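Participant: this is a predicted model, with the sequence first.
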Amino acid sequence: MSAMRYVSCHASIGATAIMLAGCVSAPAGPTMPDVPVQGTYLSEAADLSLELEWWKQFGDPVLDSLIAQSLSANKSLDQAAANVRVAEAIASGARLDRSYSASTSFDGDVGRSAQPGQDVRASIQGALGASWEYDAFGRIEAQIAAAEFDVEAARQARRDVAVIVASETALNYVQLRGAQRRLAVARKNADTQSEGLDLLQTLLDNGRAARLDMERAEAQYRTTLASLPRYEAAIESAKSALAALTGQPANSRSSLVMELVTSADDIPEHRGAIMAGSVEDLVRRRPDIRSAEVVIARQLALGDAARADLFPTITVNANVLALFDDANDIGDLTSFGFGVGPSISWAWPDLRRVRANIDATDARTDAAIAQYEQTVLNALSEVESALSEYTNELKRRDDLKRAAASAQRAIELARLRFEEGLDDYLDVLEAQRTLLTAEDQLAESRLQSSSRAIAAYRALGGIEMPNQYGTEPAIALE
């Protein structure tokens, strides 16, 4: 067929479809919503950027190594990456609907005539068929778009998992270091209390101390010892969680895990301010918001596909047939046949069912829009709460630093006054208790301030994806 005849035929098919569908109109559907609260800045932050490798703000090489390992070996991330590949394969198959589909068939038959003396005859029939749907009303393109939005949703789900994995790794590491620090504080105080017990025993033997002071000191010492197993259990729990997050068994003896067990580095603390940015930045950054936005786009595409069902489906079919009664007929061109022609199918007698499907699709789109708007509002609330909690914990930490310094000076004075005979040992015990409480609360506050910083970064949703998971740009939703 010449190009001119093809164009003429193509145009005539489209014209026929338009004539058939002229009396049918598609109802307008929902549209992509705007950001619920545009222009608002989070916590008056002026810097719109966010450090994607935010864990490096803690200045801890071990934490950097742990997160790098978790982002490369975590099994949940492997699963999310596999889900992306599934969606990509499905979208690739959907794109093939733009081209033709082909099929072949072969049938054979061997038989003998009922009349005597006839030879055995064999027949072979072959067919080759191809069809192509003319997407006059955009149904195929809408279905392809929906499949591509599924790919983007899978990518955003993978990013969401990465945010969770990175933040959980950082949080468990901080909890591990916090438990190690609190254990060290308790042990140091237990050693000091043990020395005090020895001193009291000597004084008691010489008649210079009361049995009551001895019993009080013993009770305080045993209470401090009783706190040690709790911190040791917290260390083991955090170590097991870190092993799982980095794709290792809980009893792993890898060099990195062993380093965590044998070392007792200080609690890593965040350095510098956390810049949140604008609402628009948050919407672009948080995977759950992007995912909710993609769901709307997918539903809009499905709505377009549903509206296309109001109009005829036009297909161009081509078939080639061949029949061979015996081997001598293979070269006989009269045994071949072919046909080319369009077919039109239309659900016109049942358009009420089509419109019902459109209504259902639009309702699902409305639900997706509501979910998107609620997701944005929830995200704003999470960010504001996380930043507020972080700021207030920093104030608490600074006050506890001053309290611990005062408690240290107080115990030095209490011991001096006891040695000079100005006070009894009860004042020393009280000063020791105050110091232990202040130092433990300071360690706990340092842990909490780091945890609050991690929670803020998790709420902000920023992360740099490792190369093995791909860096494909997100598809435009506008």
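Facilitator: Good, I have the coordinates. Numbering: from 1, shown residues only.
Participant: from here on, contacts and neighbour counts on C-alpha atoms
Facilitator: OK.
Participant: which residues are in contact with stretch 292-305?
Facilitator: Contacts with stretch 292-305, where a contact means C-alpha atoms under 8 Å, 6 or more residues apart in numbering, come from 29-32, 138-140, 142-143, 145-147, 149-150, 152-153, 358, 361-362, 364-365, 368-369, 371-372, 375, 477.
Participant: in addition, the following structure is provided for comparison:
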Amino acid sequence: MKCAARIAATALTTTLLTGCTLGPDFRRPDVIAPTHYGQEPQDVAGGTYGGPVDIAWWKLFHDDELNRLIDRLAVQNIDLQRGMQRIEEARSQTRIAAAQGLPNMNWAGSYTRTHQSSTGFISLVQPRSGAPNEYDFFQNTLGASWDLDLFGQIRRAVEAQHATQEAAIEARHGLALSTLATLVNSYMQLRGVQDQIAITERHLSVSDHDVSLVEARFGNGAATTLDLAQARTEQANTASTLPNLRNAESALINAIGLLLDEPPRSLAIELARHEGSMPIVVPAAPIGLPSSLARRRPDIREAEARLHVATAGVGVAIAAFYPDITLTGQMGTQTLSAANFFSLPSRQFATGPTLSVPLFEGGRLRGTLALRKAEQKDAALAFHQTVMTAWNEVDNALTAYAQAQKRLVQTEIAWQESRKAVSIAQQQYREGAVDFLQVDTAESAALEAEANFSANRIQIATSFVSLYRALGGGWEYAAFTEKNAPTGSN
């Protein structure tokens, strides 16, 4: 506290002149971070190291289309625009709270035409001879007041509003990070689905060729009815997977469009598959140090601001127990004639302090103080929980990123070997050494192996996105809209 909660009577005069601010002062919570993250990925294509977190990490994919989408995201996303409005609301609330501690002045002028009833109160007195029952009344008043805020109730309220404003800013940063991760994830999944479509179409082409081959051999008596049925079954099964894949592709394109406030299907041409659209494996990713995580993640900084709000609220509740003095004054003129409106005898004024002392509130003040203290403790626990959650998310993301890369080697080997098996089975079938069941089995395995390899590449990309989301990097892409937003000062 900046002054003792109880003020001795001998110090009352000094207190009235200088004022003080009651309640606990906010101090940034200490965060005891681990010295390092878990074991970094070893023997994988994309490792991690302790360099500063890249705030434009999506550019590590070297995808121009993705970069263009993110450039549009900052200005087109509706959630980010709403977040900016919540910041403006908080700024306005701060200005309103600050105005309570400043002197205020107002002017009022009035004119009334009055007709007194001869049977009303005027009948109880003897009016002066010739005095009219109807007259004009002119009044002009300039008033001013100033709450001295002796014990800092207003100052603590302003402090709380400043912290609320910071919380709104950090909430938008968190929203920007979440929106960014959602866009990049959707984009990666889209490229994965499109690759699955291309893989399926290639295998369908092979299945079509197999059906033609078996039909020709069946016509020559070299193939059985079972061979023909198996070939057509493989063809139908392969073709049956395409509708679901195309449905997923359309849904992901629309999801990206929604993030950019674009109508459905408007990005279909722009996001069509092209050669080289599959994401690359990032060669190395800087992940920073655990000690910097609390200063980088928006949710931790928002939780800290919420704790600041609650701490200042305790000060507001404590100050409510103490007297408050407001200086007031007014001056102006009053007259029954417009001709005397500005004359010296028509002047009137009043000035003096107003002392307000809480005597009996029925337990409201004590209840409010208990509530604010409970809110402060809850906010402190929420901050601690947010920090612990952040560390867990980073550790889990690091593990997922490493394991997805380790799986990549095995899925690629399986794909390459399955292609060899298909080639051998087809050759042996043409030579009559095996029946078509061998070809069918080999081709099914090859389709699954290639699909797994493609899906694993996408899993690596989405694991990388999850890692950087956990690290709290990337929200800065949307920060320029906050700097360019009007602040106002009236």
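Facilitator: Structure received. Note that the structure is a prediction, hence the values are computed from the model and not measured.
Participant: picking up where we left off before, show me how to select, in PyMOL, the buried members of the contacts of stretch 292-305 of the first structure.
Facilitator: Once 16 or more other C-alpha atoms under 10 Å is used to decide burial, the buried members of those can be selected in PyMOL as follows:
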select buried, resi 29+138+139+140+142+143+145+146+147+149+150+152+153+358+361+362+364+365+368+369+371+372+375
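Participant: in the first structure, which residue range corresponds to the strand or helix carrying E234 of the second structure?
Facilitator: Assigning secondary structure by DSSP states H and E places E234 of the second structure in helix 225-259. Alignment note (TM-score structural alignment): helix 225-259 of the second structure is matched to residues 211-245 of the first structure.
Participant: next, the buried residues of the matching stretch.
Facilitator: Under 16+ other C-alpha under 10 Å, the buried positions of stretch 211-245 of the first structure are 213-214, 217-218, 220-221, 224, 228, 231, 234-235, 237-245.
Participant: that one vs the second structure, mean deviation?
Facilitator: Between stretch 211-245 of the first structure and the corresponding residues of the second structure, superposition yields a mean separation of 0.9 Å, by mean C-alpha distance after the TM-score superposition for the first structure.
Participant: what's the offset of that stretch from the middle of its chain?
Facilitator: Stretch 211-245 of the first structure sits 36 Å away from the centroid of its parent chain (C-alpha atoms, centre = their mean, to the nearest Å).
Participant: need the helices for the second structure, in chain order.
Facilitator: Chain-ordered helices for the second structure, with DSSP state H as the definition, fall at 12-18, 64-76, 78-99, 153-219, 225-259, 293-296, 298-319, 364-430, 436-471, 480-483.
Participant: contacts for stretch 243-259 of the second structure?
Facilitator: 73, 76-78, 179, 183, 186-187, 189-190, 193-194, 196-197, 263-268, 271.
Participant: PyMOL command to pick out the buried ones of those residues?
Facilitator: What follows is the PyMOL syntax selecting those of these that are buried according to 16+ other C-alpha under 10 Å:
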select buried, resi 73+76+77+179+183+186+187+189+190+193+194+196+197+267+271
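Participant: related to what we said a few turns ago, adding distance to A144 of the second structure, write the helices of the second structure out as TSV.
Facilitator: Formatted as TSV, the entries for the helices of the second structure read as follows, by distance: least, C-alpha to C-alpha, whole Å:
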stretch	distance to A144 of the second structure
helix 12-18	20
helix 64-76	45
helix 78-99	14
helix 153-219	18
helix 225-259	51
helix 293-296	45
helix 298-319	24
helix 364-430	29
helix 436-471	53
helix 480-483	36
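Participant: of all those, which one is nearest S346 of the second structure?
Facilitator: Of all these, the one in closest proximity to S346 of the second structure, counting by C-alpha to C-alpha, is helix 78-99 (33.0 Å).
Participant: what separates the biggest strand by length in the first structure from the chain centre, distance-wise?
Facilitator: Longest among the strand segments of the first structure by residue count, using DSSP state E, is strand 120-134. The chain centroid and the centroid of strand 120-134 of the first structure are separated by 50 Å under C-alpha atoms, centre = their mean.
Participant: identify each buried residue in it, please.
Facilitator: Of the residues in strand 120-134 of the first structure, those with enough neighbours to count as buried (16+ other C-alpha under 10 Å) are I124, Q125, A127, G129, S131, W132, E133, Y134.
Participant: map the first one onto the second structure.
Facilitator: Just to be clear, that refers to I124 of the first structure. Going residue by residue (TM-score structural alignment), I124 of the first structure aligns to F138.
Participant: got a list of what I325 of the second structure touches?
Facilitator: D147, L148, D149, L150, P353, T354, L355, S356.
Participant: who's the closest spatial neighbour of the residue in the first structure that it lines up against, skipping the chain neighbours?
Facilitator: Under the alignment by TM-score structural alignment, I325 of the second structure pairs with I314 in the first structure. Here the nearest residue to I314 of the first structure in space, its sequence neighbours aside, is I344; by C-alpha to C-alpha, 6 or more residues apart in numbering that works out to 4.7 Å.
Participant: now V422 of the second structure: how far from A446 of the second structure?
Facilitator: 7 Å (C-alpha to C-alpha, to the nearest Å).
Participant: what's the answer for A305 of the second structure, then?
Facilitator: With the distance defined as C-alpha to C-alpha, A305 of the second structure ends up 55 Å from A446 of the second structure.
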